[in-house]
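**Student:** quick one: sequence and predicted model below, then my questions.
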Amino acid sequence: MKYKVVALKLLRAISLICIVIIFAMPFVWMMSTSLKSLGETIIFPPKWIPADFHWSNFEKAWNSGPFLRFFVNSILVSVGILILQFCTIIPAAYAFARYRFKGDTFFFGLTMITLMIPAQLIFLPVYLQMSAWGLLDTLWALILPFASSAFGIFLLRQSFKQVPEELIEAARLDEASEWKIIIKIMVPMAKPVLITFGLFSFITHWNDYFWPLVMTTSDASRTLPIGVTKLLQVEGGVAWHILMAGNMILVLPILIVFFFAQRQIIRAFVYTGVK
């Protein structure tokens, strides 16, 4: 029996190591390629560790276009979307979690149905609406269509439903307004869930390529994923080392945000799982 337990633990450890390798290998390869010379990127068999670390690849990628503008646009769009989403999903989730009104199940189901509609299916009417408002080729065209999130409403509603009703009733007996209950009680208790959703939202819109491609036409309004594609022809061909350096610049903010938010993500899943 003892050997069986040891064997199972060993098998589990090997499985976890294999999973980590599978998911980490593309990132390690991208990082390695970003530090190679052009010749080292096309040799076979490939080399994982470059002979010399070419840090100048990052400088070339950054200076190949208005990368600072792309970077700032990505921050403005991702953060702008997140702020608007918090302003809409928090009261909506509170209403669905704590109020009973005619048609509440229907409206919540209608909200969830939007999760099954891909962006590629609705981009044309949204595009026409943005055009009618004169917002094409502006950052607003990248922000306003995502001002709310059905996934965020669902996730936050589940968290709000776990708050004891007695706590809310006690706040109402103290004549606390609904907004005060939301801000002082619900939001602090749902902080891990809010941070988790914020991270998912930030990553999704930071990496978004399709929407900026169809909604913008000039570099003044485009974001970093569009800018990275311009690196394909930096040196007259596919300069893989420059392209990978640009991808490293693209992914670095995500890694930084994840590093600071990982504890809250774990807390969010543990909290919802225990309940």
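**Tutor:** Sure thing, it's come through.

**Student:** hey, let's count contacts and neighbours off CA atoms from now on
**Tutor:** OK.

**Student:** now do the contacts for the closest residue to A92 other than its chain neighbours.
**Tutor:** Nearest residue to A92 in three dimensions, chain neighbours excluded: I153, at 6.6 Å (C-alpha to C-alpha, 6 or more residues apart in numbering). With C-alpha atoms under 8 Å, 6 or more residues apart in numbering as the criterion, the residues that contact I153 are 89-90, 92-93.

**Student:** quick one: the helices in the stretch 1-150 of the chain?
**Tutor:** Assignment of helices within the stretch 1-150 of the chain using DSSP state H, counting those that start in this stretch yields the ranges 2-34, 38-41, 56-63, 67-98, 104-113, 119-132, 140-143, 150-161.

**Student:** deepest of these, which one?
**Tutor:** Ranked by average neighbour count under the criterion mean count of other C-alpha atoms under 10 Å, these are headed by helix 140-143 at a mean of 24.

**Student:** output the contacting helices and strands for that helix.
**Tutor:** Here helix 140-143 touches helix 67-98, helix 210-215, going by 3 or more C-alpha pairs under 8 Å, 6 or more residues apart in numbering; DSSP states H and E.

**Student:** and the angle for the first one with helix 56-63?
**Tutor:** So the one you mean is helix 67-98. For the pair helix 67-98 and helix 56-63, the angle between their directions (axes from the mean of the first three to the mean of the last three C-alpha atoms, to 10 degrees) equals 80 degrees.

**Student:** what's helix 67-98 packed up against?
**Tutor:** In this structure, helix 67-98 makes packing contacts with helix 140-143, helix 150-161, helix 191-206, helix 224-229, judged by 3+ C-alpha pairs under 8 Å, 6+ apart.

**Student:** format these as TSV; extra columns: distance to F260.
**Tutor:** Output for the helices and strands packed on helix 67-98, formatted as TSV (distance: least, C-alpha to C-alpha, whole Å):
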stretch	distance to F260
helix 140-143	25
helix 150-161	20
helix 191-206	10
helix 224-229	22
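
**Student:** one more structure, for comparison:
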Amino acid sequence: MPSESRTAGGPRRRIGLRAVVAYLIALLTVAPLLWLVLTVFKPAEEVFRNGLPSRFTLDNIRYVLTEVPFGRYLFNSALVSLVVTGVALILHSMAAYALARLRFPGRTVFFYGIVSTLLVSLPVILVPLFLVVRELGLLDTYAGLILPAIFHAFGIFLLRQYYLNLPRELEEAADLDGCGYFHRWWRIVLPLSRPALASLAVLFFLANWNAFLWPVTATRDPDLRMVQVGISTLQGQYGSAWNHLLAATVIAAVPTVIAFLAGQRRLVEAIKTSGLK
């Protein structure tokens, strides 16, 4: 019996050690975020002072929301992110379904051509994209911020792989009822793809909310600044008001946290009700 207890105690100690290591890693990951949130409520003279503030204040947040047109920046980012996400999900889903189910010459080559664009980063095509948008007269417009951000090969790739795993029997049954490709996609495939669409919606929203390079290139009008560009305006050439900068960062992070939590819940619900095992 003592030998058995010692044998059982070994795995328990290993599990306990792993838990301690996991907690330490989690603490190291969360510590900078806790410091950021805590610093926002410190007076300006205590920003770089360790420990709790001598008094908690909302002056930093109040300054960002009243003295800076940060509400306009939040509105611009929300508008662009929501429109891009909605349009991209519809168009990417249609393209992915066509590549997964339709039979046409060069389908594989066309798919590989789309995926190959993942190797091209935005800085590589920034100048040509700027020239095209300028020729179309879309600089300093919402359309100039939205249209170039809609297409992304990752969305098409992910949805196409998801559609390849859907059971064809459901679509064949709809075919017997006289449904064409569009009605199959709209009535059968699209509802079944809610888990993938929920995941992509979160990714697209976060990517466009945090976009900086293209918005700062395509807009000069202060009324069209997105939130990340607006945060950059709080940095001066010879110094920065770090208390205001950190407050703006925390405010800008709130919608992303909400989007992530809402998307996570929708993803779980979609998996439960999608009808797929």
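**Tutor:** Nice, I can see it. For clarity, every value in this text was computed on a predicted model and none was experimentally measured.

**Student:** right, and the helices and strands packed on helix 140-143 of the first structure - which one's nearest P145 of the first structure?
**Tutor:** Closest approach to P145 of the first structure among these is made by helix 67-98 (8.9 Å; C-alpha to C-alpha).

**Student:** which part of the second structure matches that closest one?
**Tutor:** Using TM-score structural alignment, the residues of the second structure aligned to helix 67-98 of the first structure are 70-101.

**Student:** what about the matching stretch, how far off from the first structure?
**Tutor:** Following superposition, stretch 70-101 of the second structure is found to deviate from the first structure by 1.1 Å on average (mean C-alpha distance after the TM-score superposition for the first structure).

**Student:** what's the burial count for whichever residue in the second structure pairs up with A176 of the first structure?
**Tutor:** Alignment of A176 of the first structure against the second structure is given by TM-score structural alignment, with C179 as its counterpart. C179 of the second structure has 15 neighbours, counted by other C-alpha atoms under 10 Å.

**Student:** which residue is nearest the middle of the second structure?
**Tutor:** Closest to where the C-alpha atoms of the second structure average out (C-alpha atoms, centre = their mean) is L206, at 2.2 Å.

**Student:** the first structure: which residue goes with A207 of the second structure?
**Tutor:** For A207 of the second structure, the residue aligned by TM-score structural alignment is T204.

**Student:** oh sorry, the question was meant for L119 of the second structure
**Tutor:** Alignment of L119 of the second structure against the first structure is given by TM-score structural alignment, with M116 as its counterpart.

**Student:** pull the contacting residues for that match.
**Tutor:** The contact partners of M116 of the first structure, taken as C-alpha under 8 Å, 6+ apart, number zero.

**Student:** distance of the corresponding residue of the first structure for G9 of the second structure from K191 of the first structure?
**Tutor:** Using TM-score structural alignment, the partner of G9 of the second structure in the first structure is Y3. As judged by C-alpha to C-alpha, to the nearest Å, Y3 of the first structure and K191 of the first structure stand 43 Å apart.

**Student:** which one of the helices and strands packed on helix 140-143 of the first structure lies nearest to E169 of the first structure?
**Tutor:** Taking C-alpha to C-alpha as the criterion, helix 67-98 is the member of those that comes nearest to E169 of the first structure, at 11.3 Å.

**Student:** gap between that closest one and the chain center?
**Tutor:** On the basis of C-alpha atoms, centre = their mean, to the nearest Å, helix 67-98 of the first structure is displaced by 11 Å from the centre of the chain it belongs to.

**Student:** same question, stretch 134-148 of the second structure
**Tutor:** Averaged over its C-alpha atoms, stretch 134-148 of the second structure has a centre that lies 22 Å from its chain's centre (C-alpha atoms, centre = their mean).

**Student:** can you state the residues of the first structure onto which it aligns?
**Tutor:** Stretch 134-148 of the second structure corresponds to residues 131-145 in the first structure, going by TM-score structural alignment.

**Student:** tell me which residues are up against the helix or strand where I168 of the first structure lies.
**Tutor:** Here I168 of the first structure sits within helix 165-173, counting by DSSP states H and E. Outside helix 165-173 of the first structure, the residues within contact range by C-alpha under 8 Å, 6+ apart are 181, 185.

**Student:** how much does that helix stray from the second structure?
**Tutor:** Its aligned residues in the second structure lie a mean 0.6 Å from helix 165-173 of the first structure after superposition (mean C-alpha distance after the TM-score superposition for the first structure).

**Student:** quick one: that helix to helix 67-98, angle?
**Tutor:** In terms of direction (the same axes, to 10 degrees), helix 165-173 of the first structure departs from helix 67-98 by 90 degrees.
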